[in-house]
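Sequence first, then the predicted structure:
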Amino acid sequence: MVDPVEAKRLAAQQMQEIRAREKLKRRRQAEAINGALAMIGLTAGLVIEGQTGKGILAQLAGYLAALSSLFGQ
């Protein structure tokens, strides 16, 4: 016969393990999405650099200048 207190303890321990695995899975998915978006952004920056001749930092400076003039008024 199984002790009810021990069964509850084991069930709680198993639930903690399941939650930890789910949390790790969500973290991995978030990292994969973040990496994919970073690669898309880098590719877009390189394409724009090829079209305009401005480097990525110059593009960012232009975007920041546009935003500051938009919100500065």
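Received the coordinates, thanks.

only C-alpha atoms for contact and neighbour calcs from this point on.
OK.

which SSE is Q51 in?
helix 4-52 (DSSP states H and E).

helices and strands around that helix, which ones?
Applying 3 or more CA pairs under 8 Å, 6 or more residues apart in numbering; DSSP states H and E, we find helix 4-52 packed against helix 56-72.

Same question for the helix it packs on: list its buried residues.
I56, Q59 (16 or more other CA atoms under 10 Å).

Point out the other helices and strands that that helix packs with.
helix 4-52.

where's the helix it packs on relative to the chain centroid, distance-wise?
Chain-centre distance of helix 4-52: 8 Å, with CA atoms, centre = their mean, to the nearest Å.

Next, the angle helix 56-72 makes with that helix.
100 degrees (axes from the mean of the first three to the mean of the last three CA atoms, to 10 degrees).

structure B:
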Amino acid sequence: MVDPLEAKQLAAKQMKEIQKKERLMKRRQIEAINGAWAMIGLTAGLVIEGHTGKSILEQLAGYWSAIAHFFVR
């Protein structure tokens, strides 16, 4: 027969392992989503660079300038 205390301890240990795996899977999913957004942003920056001739850094400087002027007025 199984000792109830021992069964609870085993169940708790197994639950911790399951939670660790779930956290790892969640982190991987978040990293994949983050990477996808980064690629979308880079692609958009390169497309805009092709159309306007402004580098990505110049684009960012323009965006920050516009945001600053919006709040500083």
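Happy to help now that I have it. The structure presented is a predicted model; accordingly, all values stated were derived computationally and were not measured.

So after superposing, what's the score?
Once superposed, chain against chain, the TM-score is 0.99 (TM-score structural alignment, normalised by the length of the first structure); 73 aligned residues with a CA RMSD of 0.3 Å.

And the helix holding Q51 of the first structure against the second structure, how far off on average?
Compared with the second structure after fitting, helix 4-52 of the first structure deviates on average by 0.2 Å (mean CA distance after the TM-score superposition for the first structure).

tell me the centre residue of the second structure?
With distances taken as CA atoms, centre = their mean, N34 lies nearest the centre of the second structure, 3.5 Å away.

That one maps to what in the first structure?
Counting by TM-score structural alignment, N34 of the second structure corresponds to N34 in the first structure.

Could you do S55 of the second structure as well?
In the first structure, S55 of the second structure lands on G55 (TM-score structural alignment).

From what I see, its match and E49 are in contact.
Yes. Here G55 of the first structure reaches E49: they are 5.4 Å apart, a contact under CA atoms under 8 Å.

I56 of the second structure and T43 touch, don't they?
No. Using CA under 8 Å, I56 of the second structure makes no contact with T43, being 10.4 Å away.

contacting residues around stretch 22-37 of the first structure?
For stretch 22-37 of the first structure, there are no surrounding residues in contact (CA atoms under 8 Å, 6 or more residues apart in numbering).

just stretch 64-73 of the second structure next, same as before
Residues contacting stretch 64-73 of the second structure (CA under 8 Å, 6+ apart): none.

run the last query once more with 10 Å
E58, Q59, L60, A61, G62, Y63 (CA atoms under 10 Å, 6 or more residues apart in numbering).

who touches both of I56 and T43 of the second structure?
With CA under 10 Å, 6+ apart, I56 of the second structure and T43 have common neighbours E49.
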